[in-house]
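Participant: mind looking at a prediction? Sequence and model below.
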Amino acid sequence: MRVTYWTAFWVFLIDQATKWIVVHGMDLMTRMVIDVVPPLLTFRMAWNRGVNFGLFAGFDARWLLVGIAVAVSAFVLVWIGREGGSRMTYLSAGLLVGGAMGNVVDRVLYGAVADFINMSCCGINNPFAFNVADMGVFAGALGLVIFTGRGSGAGNGKRRNSA
C-alpha cells in the first residue's frame, strides 16, 4: 500500500503545483490562452463545473461530485488494501486517488476544476482541456482494469479461493 499512498501524494502534489504555476503564476485566468508549442500544446483556461469534458456543467453538482470522488477513492483504497495486487495495481490505485483528490481540492476552493492543458495536432483542433489530475484518474482507472481481476495474475495471494 505504500506505493499507492506515495503515488497518490505525488500525483496530487504535481497536479496542484502545475495548476498554481499556470493558472496563478502565469496568470492564465486573465490571459485565458498561452501558446506553448502551438498547436501541439496550448494552455487554455477552462473551469469545468461538470464531469469529464464538461458534461452536466449546467447543473450545480459541486458537492455531489466531491462526495462521489471521495467515496470512489475510499472504495479503491479499501478494495486494494483487502485484495492486494501487483506493484502496477498499487501504482494504478495511487494514480486514480491522487488525481481524484486533486480535482476535489479544486471543486472545494474554486467551485470548479481548473483545466488548462489543450493539445491539438495534424489539422485536428481539440476543443477540450484537461489537467494532471485528469491524466492520473484516466491512467489509474485504465490500470486497475488491466492489472486486477481474475486471470490477470495481479493478485498477491490474499484472495480467497471460492472453488
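Facilitator: Here it is on my side, so go on.

Participant: contacts and neighbour counts: CA atoms only from here.
Facilitator: Will do.

Participant: roughly how far out does the longest strand along the chain sit from the chain middle?
Facilitator: Using DSSP state E, we find that the single longest strand of the chain is strand 41-48. A distance of 16 Å separates the C-alpha centroid of strand 41-48 from that of its chain, computed with CA atoms, centre = their mean, to the nearest Å.

Participant: what helices and strands are in contact with that strand?
Facilitator: The helices and strands touching strand 41-48, judged by 3 or more CA pairs under 8 Å, 6 or more residues apart in numbering; DSSP states H and E, are helix 28-31, strand 33-37, strand 113-118.

Participant: what's the closest of these to residue 79?
Facilitator: strand 113-118 (26.6 Å; CA to CA).

Participant: was I right to think residue 5 contacts residue 92?
Facilitator: No. Between residue 5 and residue 92 there is no contact under CA atoms under 8 Å: 10.8 Å.

Participant: the more surrounded of the two?
Facilitator: residue 92 (29 against 17; other CA atoms under 10 Å).

Participant: dropping in the other structure now:
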Amino acid sequence: MATKKRSNFSAGSATSGSSLIPWLCLATIIILFDQVSKITITKLFAYAESLSVTSFFNLTLVYNKGAAFSFLAAESGWQRYFFTAIGLIAAAYITYLLKRHATQKLFCAALAMIMGGALGNVIDRLLYGHVIDFLDFHYQEIYHFPAFNIADSAICIGAALFILDELRRVKK
C-alpha cells in the first residue's frame, strides 16, 4: 500500500537507470568506508583489545556472529547464511525501490544508506564468518552499548531518515 501512495507523490518516477547512479554511489561509499575502517582496526588491534579514546568512547575489536546486539550470535552457524541471505534480498529490493523512486531524494538517501550498511555487513559474513565491530560507547564503564561499526551506523541513520521521510510525506 505504501508503494502505491509513494508513487502518487513521485513527480516523474525514474525512467532511466542513470538516476539510480547517485544512490548506488552513496551505498558504495558507505561500503568502502566501512570496509576500510574494519581492515584498519583488524590490522591495529588484537581481538578484544581496547583503546580508550574519551571518557565515554573506546575502540574495541570484537566479532559478532549474529545480528544487531548479537541477536542469535550463540547459534551453531546457520545464522551466518540466514543474515547474509536477508542482506542480499534486502539489497535487491532496495535497488528496485531506488530505481522506481529515484527522484525522491530523502527516501532514496535513506534506502542507499541502509543498503550500503547491509552490504558492508554481508561482506564481513562472507569473508570472515562474522561481522567486525569496534565502536564502543559506554557510560562510566558501567553500561556499555553493544559495539557496532560504520555499516551499523549507516543502517540506523538510514532508518531515521526513512522515518523522517514518511512523517514528511504523511503531513502532505
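Facilitator: Okay, I see it. Just so you know, these numbers come straight off a predicted model, no measurement behind them.

Participant: circling back to that earlier point, where in the second structure does the longest strand of the first structure fall?
Facilitator: Structural correspondence for strand 41-48 of the first structure: residues 57-64 of the second structure, per TM-score structural alignment.

Participant: who touches the matching stretch?
Facilitator: By CA atoms under 8 Å, 6 or more residues apart in numbering, the residues outside stretch 57-64 of the second structure that reach it are 41-42, 45-53, 70, 73, 130-138, 147.

Participant: post-alignment, it versus the first structure, mean distance?
Facilitator: With mean CA distance after the TM-score superposition for the first structure, stretch 57-64 of the second structure departs from the first structure by a mean of 1.1 Å once superposed.

Participant: follow-up on the earlier one: the inter-axis angle of the longest strand of the first structure versus strand 113-118?
Facilitator: Our comparison of strand 41-48 of the first structure with strand 113-118, counting by axes from the mean of the first three to the mean of the last three CA atoms, to 10 degrees, yields an angle of 160 degrees.

Participant: mean deviation of the helix or strand just after strand 41-48 of the first structure from the second structure?
Facilitator: The helix or strand immediately downstream of strand 41-48 of the first structure is helix 62-83, counting by DSSP states H and E. Superposed on the second structure, helix 62-83 of the first structure shows a mean distance of 1.0 Å to its aligned residues (mean CA distance after the TM-score superposition for the first structure).

Participant: which residues sit against helix 62-83 of the first structure?
Facilitator: By CA under 8 Å, 6+ apart, helix 62-83 of the first structure touches 1, 49-51, 89-90, 93, 96-97, 100-101, 104, 107-108, 111-112, 155, 158-159.

Participant: can we see that at 10 Å?
Facilitator: Helix 62-83 of the first structure is touched from outside by 1, 4-5, 49-51, 61, 84, 89-90, 93-94, 96-101, 103-108, 110-113, 144, 148-149, 154-160, with contacts defined as CA atoms under 10 Å, 6 or more residues apart in numbering.

Participant: so that helix versus strand 113-118, what angle?
Facilitator: Following the same axes, to 10 degrees, one obtains 80 degrees for the angle between helix 62-83 of the first structure and strand 113-118.

Participant: what distance do you get for the most centrally placed residue in the second structure to residue 84 of the second structure?
Facilitator: The centroid of the second structure falls nearest to residue 117 when counting by CA atoms, centre = their mean (2.3 Å). Using CA to CA, to the nearest Å, residue 117 of the second structure is found at 12 Å from residue 84 of the second structure.
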